[in-house]
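Q: Sequence and predicted model, in that order:
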Amino acid sequence: MKKLLIAFTALFAAFTLAACGAGKSADNQVVKVGVVGTDDRIWDSVAARAKKENINIKLVHFTDFDQPNAALKSGQLDLNAFQHFYFLDQWNKANHGTIKSIGKTILAPIRLYPGKGVKSLKDIKAGDQIAIPNDPTNEGRALVLLQTAGLLKLKHVALPTPNDITDNKLKLKIIPVDASQTARQLTSVAAAVINNTTAQDANLPANASIFVEPVNKDSAQWINLIAANAKDVNNKTYKKIVAIYQTQATKDVIKKAYGTSEIPAWDIKLK
């Protein structure tokens, strides 16, 4: 009985130590965050600050805009941070998803960049080609940008397609391509509508663009966000990551890295 009691005590002590170890591991939780592109300056800063809160953020990179939501839905990711509200809404509808926003991040106006022989809007001539992203959300956003720039007119619809062009006096040829390929088209087209992530990866400075999407009350749908599965919207660790992101320290990183090309949007006032 004495030997049995000693063995039981040793087993209980080992179990207690293991439990303590598990608790420590939980305190240093690894959170996988899906992002698009290779520029991690904002998230590197957030991750460094999160580590002080015993949260280890692991960035998972994607090149395709549909992949991070699919990976989040399937449980391969804990969070993702690459999309705006409109894109998320459309993706959920198309994929029977229940992904939710748990916090706003930035507003990144899209831009029209010049291609061969073009230095300003005035240089775009009859019959020129303009590349735009081909995913439904960014395609519509790009067409609205071209309308705002005075290059064409569209039907009044929520998200236009090239078929909704009603006036194209210059007979411009709109070339939809994968968003990640828009910057590469600049060697063969007059201009291309390029989102910030792709422009950054292509080392295109914001001031090289010839037209910028206006920021106004219509911009709310284009605010980027941190997303989680519906079951995780109240997860304390994920909420802490959002709180770490939405700080003056992050604003300082954004300003230093991107100037005015990306705008902190968690407390923005749109008019």
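A: On my side now, so go ahead.
Q: contacts, neighbours, all on C-alpha from now
A: Will do.
Q: Can you show me the helices along the stretch 101-250 of the chain?
A: 136-148, 196-201, 236-245, 248-258 (DSSP state H, counting those that start in this stretch).
Q: out of those helices, deepest packed?
A: Neighbour counts averaged per stretch over these are highest for helix 136-148, at a mean of 21; criterion: mean count of other CA atoms under 10 Å.
Q: Dead centre of this protein: give me the residue that sits there.
A: residue 82 (1.8 Å; CA atoms, centre = their mean).
Q: pretty sure that residue belongs to a helix, no?
A: No: when the secondary structure is assigned by DSSP: H, G, I helix; E, B strand; the rest coil, residue 82 falls in coil instead of a helix.
Q: Quick check: it touching residue 223?
A: No: between residue 82 and residue 223 there is no contact, the gap being 10.3 Å when judged by CA atoms under 8 Å.
Q: which one's the longest helix in this protein?
A: Criterion DSSP state H: the longest helix present in the chain is helix 2-27.
Q: next up, a second structure to put side by side with the first:
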Amino acid sequence: MKKYVKALSLLLILALAFALSACGNSSSAGLSTKDITVGVTGGPHQQVMEEVAKLAKKDGLTIHLKVFNDYNQPNIALNDNELDANSYQTMPFLKDQIQNKGYKIAAAFKTVAFPMGIYSKSIKNLKDLKNGDKIAVPNDPANELRALQLFEKAGVIKLRTGANVTATKRDVISNPKHLQIIELDAAQLPQQLNEVAAAAINTNFAMGAGLTVLKDSIFHEPLINNPYPNYFVVRTSDKNDKVVKTIEKYYHSPEVKTFIEKQFGGSVVPEW
């Protein structure tokens, strides 16, 4: 009986050692050169990655896309090894997620920028805002700061010095027209344009409502050298993986650049 127990214990130890060894080999082997899974948000990020996937497919790399409808789940899935990469976020948002949630993820390369615009159904110029008017901004970290900075650049308000990614309307120190700043979920902003004088709207949600930066916004971020480029993000351990470098080559190709410029008419711009 004792011999049986010892033999069983030895087998369990060997099985555990093999399992640990296999996990280690899988980790050190890096990303698969045959197929990977990339998380994207629906809309332009998805469309561009579909073009990247077409190029990769020709060389034997299959890129599976998993589409998300919010800004938090793709990073959770990447950190939990449910994805190999994601493509949808700006650097301020990424840094906030890493700092506050402890994710072991990192930016690998720049992708595209979505110049944020201010839209209105009642005025043609922000100078026409009246005393006490309502203006709306997205209420999520990074995007609210970005929207407030856009109104600041337009001369509508002034933020306190040092306002960072956690900024809200409480960080506004000058509001000459006593504007009511309404903080809303980013996806709701296009539907609220009839209720406010003006709203700063993320480009993907504006496009979903049939709005474009060049034709419909009354003020917008620069199209060239936009301060908020998006990034292709991977787990920190995979940042220098050869597959990531290969995908960067496809993403930064002339074919993808041409697709972006023709498809989005300035609402989405290449950042390389």
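A: Looks like it came in fine. From a predicted model like this one, the values you see are computed outputs, not experimental measurements.
Q: Superposed, what's their TM-score?
A: Comparing the two superposed chains by TM-score structural alignment, normalised by the length of structure 1, the resulting TM-score equals 0.82, with 237 aligned residues with a CA RMSD of 1.7 Å.
Q: quick one: which of the helices of the stretch 101-250 of structure 1 is nearest residue 113 of structure 1?
A: For the helices of the stretch 101-250 of structure 1, distance to residue 113 of structure 1 was read as CA to CA. The smallest value, 9.2 Å, belongs to helix 196-201.
Q: So what does residue 102 of structure 1 match up with in structure 2?
A: Under the alignment defined by TM-score structural alignment, residue 102 of structure 1 is paired with residue 108 of structure 2.
Q: Next: residue 139 of structure 1.
A: Counting by TM-score structural alignment, the partner of residue 139 of structure 1 is residue 144.
Q: Its match against residue 167, yeah?
A: Yes: between residue 144 of structure 2 and residue 167 there is a contact under CA under 8 Å: 6.8 Å.
Q: before we move on, back to that, measure the match of residue 102 of structure 1 to residue 254 of structure 2 for me?
A: Computed as CA to CA, to the nearest Å, the residue 108 of structure 2 to residue 254 of structure 2 distance reads 19 Å.
Q: same deal with residue 184 of structure 2?
A: On the measure of CA to CA, residue 184 of structure 2 and residue 254 of structure 2 end up 38 Å apart.
Q: And residue 72 of structure 2, by the same measure?
A: Noted for residue 72 of structure 2: a distance of 31 Å to residue 254 of structure 2, by CA to CA.
Q: And for residue 204 of structure 2?
A: In this view, residue 204 of structure 2 and residue 254 of structure 2 are 23 Å apart by CA to CA.
Q: quick one: residue 60 of structure 1 is in a strand?
A: Yes: according to three-state DSSP, residue 60 of structure 1 belongs to a strand.
Q: Tell me the residue in structure 2 aligned with it.
A: Under the alignment defined by TM-score structural alignment, residue 60 of structure 1 is paired with residue 66 of structure 2.
Q: can you give me the strands for structure 2?
A: According to DSSP state E, structure 2 carries its strands in the segments 35-41, 62-68, 85-90, 105-113, 117-119, 134-138, 158-159, 172-174, 180-184, 198-201, 219-220, 229-235, 269-270.
Q: For those, give me TSV that also has distance to residue 54 of structure 2.
A: Conversion of these to TSV gives the following (distance: least, CA to CA, whole Å):
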stretch	distance to residue 54 of structure 2
strand 35-41	13
strand 62-68	9
strand 85-90	16
strand 105-113	17
strand 117-119	31
strand 134-138	34
strand 158-159	44
strand 172-174	46
strand 180-184	37
strand 198-201	31
strand 219-220	32
strand 229-235	17
strand 269-270	18
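Q: Of those strands, flag the one that's most buried.
A: strand 198-201 (a mean of 29).
Q: what range in structure 1 matches it?
A: Against structure 1, strand 198-201 of structure 2 falls on residues 191-194 (TM-score structural alignment).
Q: Residue in structure 1 paired with residue 242 of structure 2?
A: Superposed on structure 1 with TM-score structural alignment, residue 242 of structure 2 falls opposite residue 236.
Q: what's the spacing between its match and residue 212 of structure 1?
A: Distance of residue 236 of structure 1 to residue 212 of structure 1, given as CA to CA: 38 Å.
Q: try residue 71 of structure 1
A: 32 Å.
Q: Residue 40 of structure 1 too?
A: When distances are taken as CA to CA, residue 40 of structure 1 and residue 212 of structure 1 turn out to be 23 Å apart.
Q: do residue 134 of structure 1 as well
A: When residue 134 of structure 1 is compared with residue 212 of structure 1 (using CA to CA), they lie 19 Å apart.
Q: wait, residue 57 of structure 1 sits on residue 47?
A: Yes: applying CA under 8 Å, one finds residue 57 of structure 1 in contact with residue 47, separated by 5.4 Å.
Q: Residue 178 of structure 2 contacts residue 135, doesn't it?
A: No: between residue 178 of structure 2 and residue 135 there is no contact, the gap being 10.6 Å when judged by CA under 8 Å.
Q: contacting residues for the residue lying closest to residue 152 of structure 2 once chain neighbours are set aside?
A: In space, not counting the residues next to it along the chain, residue 152 of structure 2 is nearest to residue 158; the distance is 5.3 Å by CA to CA, 6 or more residues apart in numbering. Applying CA atoms under 8 Å, 6 or more residues apart in numbering to residue 158 of structure 2 gives the contacts 152, 172-175.
Q: what does residue 91 of structure 2 align to in structure 1?
A: Superposed on structure 1 with TM-score structural alignment, residue 91 of structure 2 falls opposite residue 85.
Q: ok, that match - how many residues close by?
A: Here the neighbour count serves as a burial measure; for residue 85 of structure 1 (other CA atoms under 10 Å) it reads 19.
Q: who touches stretch 219-239 of structure 1?
A: Contacts with stretch 219-239 of structure 1, where a contact means CA under 8 Å, 6+ apart, come from 55, 72-73, 78-86, 98-108, 242, 265, 270.
Q: Kindly report the same for stretch 259-266 of structure 2.
A: Counting by CA under 8 Å, 6+ apart, the neighbours of stretch 259-266 of structure 2 from elsewhere in the structure are 48, 51, 213-214, 223, 268-270.
Q: Aligned against structure 2, show me the partner of residue 42 of structure 1.
A: Residue 42 of structure 1 maps onto residue 48 in structure 2, with residues paired by TM-score structural alignment.
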